[in-house]
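Enquirer: With the sequence up front, the predicted model follows.
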Amino acid sequence: MLKIAYHPIYNHPLPEGHRFPMLKYELLRDQLLYEGTCTRNNFFEPTALDDSFILNVHTTDYFNDLKNLTLDARAARKIGFPLSEELIAREIIIAGGTAKASEFAIENGISMNIAGGTHHAYSNRGEGFCMLNDQAIGARYLQEKKLAEKILIVDLDVHQGNGTAEIFQNDPSVFTFSMHGKSNYPFKKEVSDLDIALEDGCDDDTYLSILKDILPKLIQSENPDFIYYLCGVDVIASDKLGKLSLSIEGCKERDRFVLQTCKDRHIPVMCSMGGGYSPEIKTIIDAHANTFRLAQSIFF
């Protein structure tokens, strides 16, 4: 059975002007239930992850400053959200959802976190609406529990996974692959193990041709026993924060190819949803829902 992390705290209310990013989580769950792609049994409510797992990725000083709301003003501004106890609790629960979903992926072949994809969080700071790097925490969680050794992170959000690249920059047990918009945020990129920077306006054919050439070769050379997939839908042409030009169908084909590749090679895959900022919320929901529809049709 497909297991999906969802918690009401994912919809944490923010002050006016910051609410839009949070709207999609409940709406996406409701859409999946309404159309019959999922039942309530597919969803599990994650709990807060033990601090020790977070500290495998993030520095003690940074994590304590988050929990105690003692980040200096400049560091807080780089995150982009007004910080609060509930917002930090939300981030810890998202990390818990990704960690638990990773175990479900090993059991069932695939799992999802309806939130997550917080790849701009560095070991010692947050950026771009990201405070704790959920997939990095998940990777360390699996390794500490001896559930995986070699991990591949496939980050196909429109923005480079700069925090993830920094966290694993000297660690050959986790391979970081980011395929992103060349001129998108972050404007100063980190160095992933493999970066593919795409020109503005990259269309379906160009994008899919590159991905379908690279990913199978990468899996063959790295031979991972677990894959994290960051499947942001901010690659589509209507996205306010992206500069690529994929159609919704092109984005769906991207997901189909990644998930089918994992299934064919018997590699468990855990998906965090990442970004999506089109002006119409229904566009975001439909693009994200495709990932769940494909997970059901390919794996179950």
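Expert: Cool, the structure landed.
Enquirer: From now on I want contacts and neighbour counts done on CA atoms only, so please keep to that.
Expert: Noted.
Enquirer: For Ile281, grab the count of nearby residues.
Expert: By other Cα atoms under 10 Å, the residues close to Ile281 number 16.
Enquirer: quick one, helices of the protein?
Expert: 20-35, 51-54, 60-67, 73-79, 85-108, 134-144, 162-167, 204-222, 248-264, 281-299 (DSSP state H).
Enquirer: Adding distance to Phe43 as columns, could you present those helices in CSV?
Expert: Output for the helices of the chain, formatted as CSV (distance: least, Cα to Cα, whole Å):
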stretch, distance to Phe43
helix 20-35, 9
helix 51-54, 23
helix 60-67, 27
helix 73-79, 29
helix 85-108, 10
helix 134-144, 18
helix 162-167, 27
helix 204-222, 29
helix 248-264, 20
helix 281-299, 12
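Enquirer: out of those, which comes closest to Leu198?
Expert: Closest to Leu198 of the helices of the chain is helix 204-222 (Cα to Cα; 8.1 Å).
Enquirer: Which residues in that closest one does the neighbour count mark as buried?
Expert: For helix 204-222, burial by neighbour count (16 or more other Cα atoms under 10 Å) applies to 204, 207-208, 211, 215, 219.
Enquirer: picking that back up, which of the helices of the chain sits most buried?
Expert: The highest mean neighbour count among the helices of the chain, using mean count of other Cα atoms under 10 Å, belongs to helix 162-167: a mean of 25.
Enquirer: contacting residues around that one?
Expert: Residues from elsewhere that reach helix 162-167 (Cα atoms under 8 Å, 6 or more residues apart in numbering): 57, 119-123, 133, 136, 176, 186, 189-193.
Enquirer: Widest-spaced pair of these?
Expert: Within these, Val57 and Pro186 form the most distant pair, 20.7 Å apart (Cα to Cα).
Enquirer: Pull up the gap between Gly138 and Gly96, please.
Expert: According to Cα to Cα, to the nearest Å, Gly138 stands 8 Å off from Gly96.
Enquirer: Presented hereafter is structure B, for comparison with structure A:
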Amino acid sequence: MHAFHCDRFDPPLPEGHRFPMAKYRLLREQVQAQLPDVVVQEARAATEAELQAAHDPAYVAAVLQGTLAPEAWREIGFPHSPTMVERSCRSVGATLEATALARLQGVALNLAGGTHHAQRAKGSGFCVFNDVAVAAEQALRHGVQRVAVIDLDVHQGNGTADIFAGREEVFTLSLHGDKNFPFRKSASTLDVPLDKGCDDATYLAALDLALGQLETAHAHRPFGLMYYLAGADAHEGDRLGHLALTDAGMALRDRRVLELAERWRVPLVVCMAGGYGRDLERMLAVQWQTVRLCFESWHARQRA
């Protein structure tokens, strides 16, 4: 299995910034140390033309040329720096490369990615470019007939929903905290809002119903590619999530998605998406659990 990263380009952030940028490097190091059969590669940068598949050319040019307005960077939530731009391009590149490998080998990972708040002409919520939207658009241009995006980050995937609004060839599914960012949602193909404090049983019941609707859609018109945003921020230890899933609940969540993709024999790209744990070590354990389960799923496909 291949996993792509861009953590060599993690930008410096102001002291006290709430985004845990170190998580990417720490997760990559753990994968390299404990899963030697995973091929861990530094991602290439997405090109300007690739980014334009899902983003307005003027917005892409402003980010790449360093002319994006300060207020636009404030909405994104990061200070501008050349390293931030490079990292954003490589995060998209990681999902592009993972898509190519998943189509050959069944499962591949972006150890970052899942930047689902970026819309066609602006960034938001720590998201500069929408990696899954760019990669899905490129896949649709190169032989894939239909794409499913299963977004289980605790925050609604408003950017992805906005970019693919009205597009029947892309099914966007989002399970998310109802009273959480973004406070103005965009309509996904299927949105499942969850109450604050939602526990394992309630979450998994909602997920089962949603995946049942996805199965009906697949039976009507099969998906040729799936993206899974496996946000760790649905976990009970997350500062920004406000749900109450346990470690075991998060594992059951992941298995349901992985088993669905296995059963359909559809290529699956997994992005780590959000995670803002109060305890960095505990949050990394949740993300590591996701990577390990993905590896098991990939291995099962190789034996089949």
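Expert: Noted; the coordinates are in hand. All values derive from a computational prediction rather than experimental measurement.
Enquirer: Which one of Val57 and Pro186 of structure 1 is surrounded by more residues?
Expert: Between Val57 of structure 1 and Pro186, counted using other Cα under 10 Å, Val57 has the larger neighbour count: 24 against 16.
Enquirer: per the alignment, the more buried one corresponds to what in structure 2?
Expert: Mapped onto structure 2 by TM-score structural alignment, Val57 of structure 1 lines up with Ala54.
Enquirer: Looks like that match contacts Arg120 (just checking).
Expert: Yes. Ala54 of structure 2 lies in contact with Arg120 (Cα atoms under 8 Å); the separation is 6.1 Å.
Enquirer: what range in structure 1 matches stretch 101-120 of structure 2?
Expert: So stretch 101-120 of structure 2 sits over residues 104-123 in structure 1, by TM-score structural alignment.
Enquirer: for that stretch, the distance to its chain's centre please.
Expert: Taking Cα atoms, centre = their mean, to the nearest Å, the mean C-alpha location of stretch 104-123 of structure 1 is offset from the chain mean by 6 Å.
Enquirer: buried residues in that stretch?
Expert: Neighbour-count burial for stretch 104-123 of structure 1 [16+ other Cα under 10 Å]: 104-106, 108-123.
Enquirer: what about the longest strand in structure 1?
Expert: Counting by DSSP state E, the longest strand found in structure 1 is strand 174-181.
Enquirer: if I pick the residue nearest to the spatial centre of structure 1, what's in contact with it?
Expert: For structure 1, the residue sitting closest to the mean C-alpha position, by Cα atoms, centre = their mean, is Gly117 at 2.2 Å. Residues counted as contacts of Gly117 of structure 1 (Cα under 8 Å, 6+ apart) are 133-135, 230-232, 272-275.
Enquirer: Mind doing that once more with 10 Å?
Expert: 94-95, 98, 130, 132-136, 155, 157, 161, 228-232, 271-275 (Cα atoms under 10 Å, 6 or more residues apart in numbering).
Enquirer: burial of the residue nearest to it when sequence neighbours are not counted, as a residue count?
Expert: Nearest residue to Gly117 of structure 1, sequence neighbours excluded (Cα to Cα, 6 or more residues apart in numbering): Gly274, at 4.3 Å. Neighbour count of Gly274 of structure 1, defined by other Cα under 10 Å: 24.
Enquirer: Tell me the residue in structure 2 aligned with Ile4 of structure 1.
Expert: Using TM-score structural alignment, the partner of Ile4 of structure 1 in structure 2 is Ala3.
Enquirer: so how far is His235 of structure 2 from that match?
Expert: Per Cα to Cα, Ala3 of structure 2 is found 23 Å from His235 of structure 2.
Enquirer: same deal with Glu75 of structure 2?
Expert: Distance from Glu75 of structure 2 to His235 of structure 2, by Cα to Cα: 25 Å.
Enquirer: Tell me how many other residues crowd Asp171 of structure 1.
Expert: 12.
Enquirer: Could you pull up the residues touching it?
Expert: Neighbour list for Asp171 of structure 1: 165, 193 [criterion: Cα under 10 Å, 6+ apart].
Enquirer: Map it onto structure 2.
Expert: In structure 2, the residue paired with Asp171 of structure 1 according to TM-score structural alignment is Arg167.
Enquirer: so which of the helices of structure 1 comes closest to Ile151 of structure 1?
Expert: Closest to Ile151 of structure 1 of the helices of structure 1, according to Cα to Cα: helix 134-144, at 6.9 Å.
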